[in-house]
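J.: Okay, here's the prediction I keep looking at, along with the sequence it came from:
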Amino acid sequence: MELKKGSNRFYIIDGNNEIGEVTFTEDQPSVLSINHTYVDPKYRGQHIAQKLIQAVVDLAISEQKQVSPICSYAKVSFERNQEYQRIQYRS
């Protein structure tokens, strides 16, 4: 499995198959909004969605931005991870 970066998204491929993705927008300068996370049902339970969210968090940290978790999975991830909360955007 390999993590790749696309335009406003990260995705994971297994061979030639895309098995998961997270998409985000930059609605405001310095805020990445995670609006969609998906993992192929055959690959669920392997922490793939967590790796995708972490990729957006790492990008935000490297670019000194905050993250707004919009989709349900991102919201839960940010609630459960104290480290994520330090870069969470709060309006």
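T.: Good, I have the coordinates.

J.: contacts, neighbours, all on C-alpha from now
T.: Will do.

J.: which residues sit against the longest helix anywhere in the chain?
T.: What stands out as the longest helix in the chain, according to DSSP state H, is helix 48-62. Residues from elsewhere that reach helix 48-62 (C-alpha atoms under 8 Å, 6 or more residues apart in numbering): 3, 10-12, 20-22, 31-32, 34, 37-39, 66-67, 74, 77, 84, 87.

J.: ok, structure two:
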Amino acid sequence: MIEVKQFDRESKGFFKATEEEVEAGRMTYSWVNNDRIIIDHTEVNPAFRGKSVGNLMVQAAVEFARKAGIKIIPLCPFAKSVFDKTPDYHDVL
């Protein structure tokens, strides 16, 4: 089972997807003030392509944004495409 964890630092952070301690993917972001993040890059390990790893990381970012009361700016083309296709995520844009 793929697990997604968040690693947040002062001005940047990332979501890391793993399965049995193998990194399946990583999605990086930067903070803008204290009320929004910019998702700037999503990368999936080729061995995990087709397993919705990228979607799981975007979902984790949306859950984080909702809990923290912040907004997301998806500059990463992959993340932007997920937001474009998922109206349920538009509340955090």
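T.: Cool, the structure landed. Quantities reported herein were computed from a predicted structural model and do not represent experimental measurements.

J.: Now the TM-score, please.
T.: Put the two chains on top of each other and the TM-score (TM-score structural alignment, normalised by the length of structure 1) is 0.88; 88 aligned residues with a C-alpha RMSD of 1.1 Å.

J.: what's the average per-residue distance for the longest helix of structure 1 once overlaid on structure 2?
T.: Mean deviation of helix 48-62 of structure 1 from its aligned counterpart in structure 2 after superposition (mean C-alpha distance after the TM-score superposition for structure 1): 0.5 Å.

J.: equivalent range in structure 2 for that helix?
T.: Matched against structure 2 by TM-score structural alignment, helix 48-62 of structure 1 falls on residues 53-67.

J.: Show me which residues of the longest helix of structure 1 are buried.
T.: 48, 49, 51, 52, 53, 55, 56, 57, 60 (16 or more other C-alpha atoms under 10 Å).

J.: How about stretch 61-80 of structure 1?
T.: Result for stretch 61-80 of structure 1 [16+ other C-alpha under 10 Å]: buried residues 65, 66, 67, 68, 69, 70, 71, 73, 74, 77, 78.

J.: got the contact list for the residue nearest to the first one when sequence neighbours are not counted?
T.: Pointing back at residue 65 of structure 1 there. Excluding its sequence neighbours, the residue lying closest to residue 65 of structure 1 (C-alpha to C-alpha, 6 or more residues apart in numbering) is residue 30, at 4.5 Å. Residue 30 of structure 1 sits next to 64, 65, 66 when contact means C-alpha under 8 Å, 6+ apart.
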